[in-house]
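Peer 1: Pasting the sequence and the predicted coordinates here, then a few questions.
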Amino acid sequence: MNQKDFNSLKEAINKKKPILVSGCLLGMKINYKEEGSLVEELRELLLHGKAIPVCPEVLAGMSTPRDPAEIVVVNGERKVYNNKKIDVTDLYNLGAERTLAAARTSGAKIAVLKSKSPSCGCGKIYDGTFSESLIDGDGIVTALLKENGIRVISEEDFLECIK
């Protein structure tokens, strides 16, 4: 995490500015396996009215559970395919647009999103082979939020920051 991300997070927490947070990190059972990944420190932000839960896949109308998906590059374009080789890029783009709308509506300038996800991954994502291999890159939502001036960090960076 760079110093600007660290400062933005600290400012948001201290000044009670809204922070977008992946719903699964708040314990909501909404990831592709219908599980959550509770980070207690993020849940505390929710309980104090600072966190705004989002799940791009749910916002796009995807079911829970759902088939796992990963990003691949096809002819220079980022696409999202599930493990059945079905192109689900449009749904992921819709979820990204709706997440950006939530950020704009709430005034959130920072987001803490689930690492490695094809939507929310920040810095590292799966390589598209469904082999659990990671590559450098951002998920569809993370890329869109960053393009629109919203700082995005992973839950690992969040935990490191609050230590």
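Peer 2: In hand now; what should we look at? Numbers count the residues shown, from 1 in each chain.
Peer 1: going forward, measure contacts and count neighbours with C-alpha atoms only.
Peer 2: Fine.
Peer 1: In contact with the residue nearest the centre of the chain, which residues?
Peer 2: The centroid of the chain falls nearest to Cys120 when counting by Cα atoms, centre = their mean (2.5 Å). Contact partners of Cys120, counting by Cα atoms under 8 Å, 6 or more residues apart in numbering, are 22, 113-114, 138-142.
Peer 1: ok, and here's another one to check against it:
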Amino acid sequence: MERILVSACLMGRRVRFDGRAKTVDDALLAGWRAEGRLVPFCPEVEGGLPVPRPPAEIEGGVGGAAVLSGAARILTPEGSDVTRHFLSGAYSALALARSMGIRIALLKDGSPSCGSLRIHDGTFRGSVTPGAGVTAALLEADGIRVYGEDRIAEAAEYLGELEATL
């Protein structure tokens, strides 16, 4: 059975920066949960950040690949550099995925860790820009397909393709 790495906040865990969850009520997700496919994970908490914590964004909104290469940092509104926490969490997510043979992830879009299609632009004004977060970029670079919570049907289609080849 294919396992799916999933952002813990989407599963109702209160791990987001503001101490909240972003629970997704979706029949497919509920079915995967009942089947025991889901592996909840929060890279920010795993990387050592507390709950709650100050918000953080990738400087310049340049995306997770730039953070992975050392060309950008992740900062709080006060300018504190929290990059190392995000990198630690991303590499922990990758290690977990590899250890479990995970080939698909469902992550919270918009996050500096988990965003797959969009992230905040680094200005802390609520503006978003196309791009991936650090964890999403690292997983994708390793061949793990990453989907946001608004693309569960696409994730299900890919899951079907993976299982058809078993």
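Peer 2: Cool, got the structure. Given the structure is predicted, the values throughout are model-derived calculations rather than measurements.
Peer 1: hmm, back to that, mind checking which of the contacts of Cys120 of structure 1 are buried?
Peer 2: Buried residues within those, counting neighbours by 16 or more other Cα atoms under 10 Å: 22, 113-114, 138-142.
Peer 1: Would you convert the residues you listed into CSV that also reports distance to Phe158 of structure 1 and secondary structure?
Peer 2: Below are those laid out as CSV (distance: Cα to Cα, whole Å; DSSP: H, G, I helix; E, B strand; the rest coil):
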residue, distance to Phe158 of structure 1, secondary structure
Ser22, 12, strand
Leu113, 9, strand
Lys114, 11, coil
Asp138, 16, coil
Gly139, 17, coil
Ile140, 20, helix
Val141, 18, helix
Thr142, 15, helix
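Peer 1: Aligned to the residue nearest to the centre of structure 1, what sits in structure 2?
Peer 2: For Cys120 of structure 1, the aligned position in structure 2 is Cys114, judged by TM-score structural alignment.
Peer 1: tell me which element its match is part of?
Peer 2: Under the criterion of DSSP states H and E, Cys114 of structure 2 resides outside all helices and strands.
Peer 1: can you tell me which helix in structure 1 is longest?
Peer 2: Determined from DSSP state H, the single longest helix within structure 1 is helix 89-106.
Peer 1: list the buried ones in it?
Peer 2: Buried positions in helix 89-106 of structure 1, judged by neighbour count with 16+ other Cα under 10 Å: 89, 91-100, 102-103.
Peer 1: mean shift of that helix relative to structure 2?
Peer 2: Superposed on structure 2, helix 89-106 of structure 1 shows a mean distance of 0.6 Å to its aligned residues (mean Cα distance after the TM-score superposition for structure 1).
Peer 1: quick one: that helix aligns where in structure 2?
Peer 2: Residues 83-100 of structure 2 are matched to helix 89-106 of structure 1 when aligned by TM-score structural alignment.
Peer 1: cool, and stretch 22-33 of structure 1?
Peer 2: So stretch 22-33 of structure 1 sits over residues 7-18 in structure 2, by TM-score structural alignment.
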